[in-house]
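Visitor: next come a sequence and a model predicted from it.
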Amino acid sequence: MHIIKVDAIDSTNSFLRGLNREDKLVEKVCVLAREQTAGKGQLGASWVSNPGENLTCSVFMPIQKIEASDQFYISMLVSLSVFDALQTFMIPKLSIKWPNDILSDKYKICGILIENIVNNGRLTGVIIGVGINVNQKNFENLPRAASLSMLSGRNFNVEEVLHSFLYALEKRFAAFDVSGFMSLKQEYEKCLFRKNKPSMFKDREGDSFVGIIQSVTQQGKLQVLLEDEIIGEFDLKELQLLY
């Protein structure tokens, strides 16, 4: 995979989107930034990271076998790729907080932002933004955030973390077959944070309720067991897990 290294940039996802507009990317490419000045998270949130201390990168992957309606396959593949990579560094108690935050115990160590590229109604590529907290020691006003260094007591080479992630990502995408959706889904669900445990949630109106995470739908909605044995289905804008 071709890797572009930059010192400072507004957003690695935006950089790759610009490259794609100019050149119509068809090959895998990764952009690695030492510093992002306007990093992005889910639902328009910002991603703040100390320069040089963490992994901030985006990857363009061409897509041939996945339909736009099945785009949650990609979220599962990417989440599991980060999971695979962090396991090689012996990071403890890893889980995936739906839909694609990576936790160690209850601490967030990685955020993922996926942007699809659709031409004539077909999914032709995807831009995968990944931020992994690697060596940062202080996360002001973010009590649920931690880094690999904080969790393990040692410092890491950021580029070594990058290459581990890219290896896992390419391996996952190369092995993926749409016919294997159920096995991929089961593997993803096994890693879900607080699966099968009573948990507190907040709905879009701000009301709290107790439910038990069961699974996800093919479209990526979270299925939660509610009172009276009812299974509710929620998308990202409809539900917040309180923990």
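Guide: Sure, I can see it.
Visitor: only C-alpha atoms from now on, for both contacts and neighbour counts.
Guide: OK.
Visitor: so which strand or helix has Met76?
Guide: Taking DSSP states H and E as the criterion, Met76 maps to helix 72-88.
Visitor: next, the one to line up against it:
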Amino acid sequence: MNNISANTSFIGKSVIYVPSCHSTNDALNNYASEKLAEGTVLVTTEQTKGRGQRGNTWECDQNANITLSIFLRPSFLEARNQFHLNVAISLAVYDTISSIAPRGTKIKWPNDILINQKKVCGILIENFIIGKNIDHTIVGIGININQKAFKGNFSATSLFIELKKKFQVRIVTESLLEHIESRYLQLKNKGYSALRKEYYTHLFWYQEIGDFEEYEKDGSSVRFKGQILGVDENGCLSIAKDDKKIKNYAFKEVKHLY
């Protein structure tokens, strides 16, 4: 799928197509030293060992889904503000999916997209930092488009499963790249407040009571009921626990139970 004609000014104007690879993020990172143009996209039709949060793998049938990574240079962002990029990218993917499946689509912290509480998209953002600023970023995105079934022991879905029809992967890809450029430019223009407000609007369980599992340093875990209050400047999830205490959790410290 190296013929991408998204209506963008720089995202997807340069495309690297590989028929198969272990991980699009790893594959694109191999090109990073070659002075890639910002917005370069590496896309594959078969990702054999896609990486996700918590060391998980991403299950993906050949030719059925979107599996790509994008090279960005958000040098305008200080490293301490890097979660703003997660917000922008998550919203861009939400924009893409909700335009197709408007009911039941939510962003799940830190950067998954759900339809009816089932995972339809995973996002893996890797920032490479020099000094106080981000030098470059690789954004990996996997969206389940036409996959008909999943083997793993997890709650996953696809646009095909939810809407009972097949989609042209190329057309959805072009829509995705257009939304990413729009949100990225909004971020570059310092639209932090508006982006975060929208992120909360679409955030799964925001200001709702839900069940969570907290992981202790010794490997044990404890379950509790809590209410998501937001995300702090470090990207940690703020939860008001049932004992009224507020705690901020990093990516691998808490899990939604649903």
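Guide: Ah, there it is. Remember, predicted model here, so these are calculated numbers, not experimental data.
Visitor: would you mark the buried spots in the helix holding Met76 of structure 1?
Guide: 72-86 (16 or more other Cα atoms under 10 Å).
Visitor: how about the next helix or strand after that helix, aligned to which bit of structure 2?
Guide: As assigned by DSSP H and E, the chain's next helix or strand after helix 72-88 of structure 1 is strand 94-97. Using TM-score structural alignment, strand 94-97 of structure 1 lines up with residues 105-108 of structure 2.
Visitor: before we move on, what about stretch 207-217 of structure 1?
Guide: Using TM-score structural alignment, stretch 207-217 of structure 1 pairs with 222-232 in structure 2.
Visitor: buried residues, the matching stretch. List them.
Guide: 225-231.
Visitor: can you show me the helices along the stretch 101-250 of structure 2?
Guide: For the stretch 101-250 of structure 2, applying DSSP state H, counting those that start in this stretch gives helices covering 159-163, 169-188, 192-201.
Visitor: Ser79 of structure 1 corresponds to which position in structure 2?
Guide: Aligned partner of Ser79 of structure 1 by TM-score structural alignment: Ser90.
Visitor: so its match touches Trp109, yeah?
Guide: No. If you go by Cα atoms under 8 Å, Ser90 of structure 2 and Trp109 don't touch, sitting 9.2 Å apart.
Visitor: quick check: the counterpart of Gly142 of structure 2 in structure 1 vs Phe60 of structure 1, distance?
Guide: When structure 1 is aligned by TM-score structural alignment, the residue opposite Gly142 of structure 2 is Gly131. According to Cα to Cα, to the nearest Å, Gly131 of structure 1 and Phe60 of structure 1 sit 15 Å apart.
Visitor: who has more neighbours, those two?
Guide: Neighbour totals were compared for Gly131 of structure 1 and Phe60, and Phe60 leads with 27 against 22 (other Cα atoms under 10 Å).
Visitor: aligned partner of the more buried one in structure 2?
Guide: Per TM-score structural alignment, Phe60 of structure 1 is aligned with Phe71.
Visitor: who's in contact with Gly129 of structure 1?
Guide: 12-13, 56-59, 112-114 (Cα atoms under 8 Å, 6 or more residues apart in numbering).
Visitor: of those, which are reproduced in structure 2?
Guide: Using both residues aligned by TM-score structural alignment, their matches' Cα atoms under 8 Å as the contact test, the members of these still in contact in structure 2 are 12-13, 56-59, 112-114.
Visitor: now those as JSON lines including neighbour count and distance to Glu170 of structure 1?
Guide: Formatted as JSON lines, the kept ones among the contacts of Gly129 of structure 1 follow (neighbours: other Cα atoms under 10 Å; distance: Cα to Cα, whole Å):
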{"residue": "Thr12", "neighbour count": "29", "distance to Glu170 of structure 1": "19"}
{"residue": "Asn13", "neighbour count": "25", "distance to Glu170 of structure 1": "18"}
{"residue": "Thr56", "neighbour count": "30", "distance to Glu170 of structure 1": "18"}
{"residue": "Cys57", "neighbour count": "26", "distance to Glu170 of structure 1": "15"}
{"residue": "Ser58", "neighbour count": "28", "distance to Glu170 of structure 1": "14"}
{"residue": "Val59", "neighbour count": "24", "distance to Glu170 of structure 1": "11"}
{"residue": "Ile112", "neighbour count": "21", "distance to Glu170 of structure 1": "16"}
{"residue": "Leu113", "neighbour count": "20", "distance to Glu170 of structure 1": "17"}
{"residue": "Ile114", "neighbour count": "22", "distance to Glu170 of structure 1": "16"}
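Visitor: which among these gets closest to Lys5 of structure 1?
Guide: Cys57 (9.3 Å; Cα to Cα).
Visitor: quick check, the closest one in a strand?
Guide: Yes. With DSSP: H, G, I helix; E, B strand; the rest coil as the criterion, Cys57 of structure 1 is part of a strand.
Visitor: distance of it relative to Leu94 of structure 1?
Guide: 21 Å.
Visitor: for Glu53 of structure 1, same thing?
Guide: 21 Å.
Visitor: now Glu208 of structure 2. Nearest residue, chain neighbours left out?
Guide: Closest residue to Glu208 of structure 2 apart from its sequence neighbours, by Cα to Cα, 6 or more residues apart in numbering: Gln227 at 5.3 Å.
Visitor: sorry, wrong one. I was asking about Arg183 of structure 2.
Guide: Nearest one to Arg183 of structure 2, counting by Cα to Cα, 6+ apart, is Ala88 at 5.4 Å.
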